[in-house]
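*Asks:* any chance you can model this:
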Amino acid sequence: MPEPVGPFRGRGVQATPEQLRRLRHELMAWVLAAGVDPARAGDIVLASYEALANVADHAYDGAGPGLVDLDASVLDDRIEVVITDHGQWRTPVPDPRPVSLRGRGLMLVRASADRADIFSGAEGTVVTLAWDLDPVRP
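*Replies:* Model prediction:
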């Protein structure tokens, strides 16, 4: 079971590659400080970062980087990460390369998290991810 740590708050972060990378590193440090196994921590940060990258690709219209919030907490026997943008969904520009990995972000998020809920509305999108910390033994 992880060590007790306070919540992680990354509020009003610009959805730019540099700022999202910084947020990813800060989240990894927080998850590891919570005592999460490094492999499980990797899953948490991978899914969270992919959701953050989707904000940069889909939430804002190119008039400049929008803002994103990331909140993470240890709740009983799970870690929960909530990523919130304040934009409107938009389809990204198609990738002209013959083989593209674009369009697989949400599949990766769902495969890496134990639970993934996504809600989009007029006020933006909220992605809530959760990982169980005491996996059920067979």
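*Asks:* going forward, measure contacts and count neighbours with C-alpha atoms only.
*Replies:* Noted.
*Asks:* for this protein, which helix is longest?
*Replies:* Assignment by DSSP state H gives helix 38-58 as the longest helix of the chain.
*Asks:* for whichever helix or strand comes after it, what is the distance to the chain centroid?
*Replies:* Following helix 38-58 in sequence order, the next helix or strand is strand 67-75 (DSSP states H and E). The gap between where strand 67-75 is centred and where its chain is centred comes out at 9 Å by CA atoms, centre = their mean, to the nearest Å.
*Asks:* distance from stretch 8-28 to the middle of the chain?
*Replies:* Mean-position distance between stretch 8-28 and its chain equals 10 Å (CA atoms, centre = their mean).
*Asks:* and the helices in the chain?
*Replies:* Here the chain has its helices, by DSSP H, at 17-33, 38-58, 105-112.
*Asks:* I'd like the structure of this one too, to check against the first:
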Amino acid sequence: MSEEGRQFVLEGVRADLRVLAEVRRRVAEFAGEIDLPPDTTGDVLLATYEALANVVEHAYPPGVPGTFDLVVDYSRDDGVLTVTVADRGSWKPESDTRVTRRGQGLRLMNACSDAVRVERRDAGTRIQLQWNCGQARTLLPEREPQTGR
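*Replies:* Just a heads-up that it's a prediction; the model follows:
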């Protein structure tokens, strides 16, 4: 990362809904520090919160404590903001979202960001969200079709 880059990192955060408001507040502070426009900040906060809520709700079995890491990278040189949320849980099999009315999280993340990548690994799931905030629009990779979590 160049001298113009900034990073915000939280590691080993307890996967608990009660901590998400504080994490959201800290991401909002970081967005202010890097002068993100209000509309972009709103999209970043909504998509990031949805990714974090997915970790809390889906990554770990009920009653089993878990953690997540959050990394927010901003490169002023290319104007790209990347949010990475990683857990150490396991991906749940898809359910019938027509019945449960769930599974809209990835759709929301896609609607709020320029690119979304989901990596399902043996050691957990990694979600990467990306926004192009620069003057010269950097081409981001094509979105890959994702299934709901």
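*Asks:* care to give me the TM-score?
*Replies:* Here the TM-score for the pair of chains, by TM-score structural alignment, normalised by the length of the first structure, is 0.84; 130 aligned residues with a CA RMSD of 2.3 Å.
*Asks:* flag every buried residue along the longest helix of the first structure.
*Replies:* Neighbour-count burial for helix 38-58 of the first structure, counted by 16 or more other CA atoms under 10 Å, picks out 40-58.
*Asks:* superposed on the second structure, where does that helix end up, distance-wise?
*Replies:* Averaged over the aligned pairs, helix 38-58 of the first structure sits 0.6 Å from the second structure after superposition, using mean CA distance after the TM-score superposition for the first structure.
*Asks:* and the residue nearest the centre of the first structure, what is it in contact with?
*Replies:* By CA atoms, centre = their mean, the first structure has its centre lying nearest to residue 48, at 2.2 Å. For residue 48 of the first structure, the contact set (CA atoms under 8 Å, 6 or more residues apart in numbering) comprises 24, 81, 83, 109, 129.
*Asks:* would you confirm that residue 4 of the second structure contacts residue 79?
*Replies:* No - the criterion here is CA atoms under 8 Å, and residue 4 of the second structure misses it with residue 79 at 9.9 Å.
*Asks:* so the two - more neighbours on which side?
*Replies:* Neighbours were counted for residue 4 of the second structure and for residue 79 using other CA atoms under 10 Å; residue 79 has more, 18 against 11.
*Asks:* counterpart of that one over in the first structure?
*Replies:* Correspondence of residue 79 of the second structure to the first structure, assessed by TM-score structural alignment: residue 77.
*Asks:* without its sequence neighbours, what residue ends up closest to its match?
*Replies:* Of all residues not flanking residue 77 of the first structure in the chain, residue 133 sits nearest, at 5.4 Å (CA to CA, 6 or more residues apart in numbering).
*Asks:* tilt between the longest helix of the first structure and helix 105-112?
*Replies:* Interaxial angle, helix 38-58 of the first structure versus helix 105-112 (axes from the mean of the first three to the mean of the last three CA atoms, to 10 degrees): 160 degrees.
*Asks:* angle of helix 38-58 of the first structure against helix 17-33?
*Replies:* Helix 38-58 of the first structure and helix 17-33 meet at an angle of 160 degrees, taking the same axes, to 10 degrees as the criterion.
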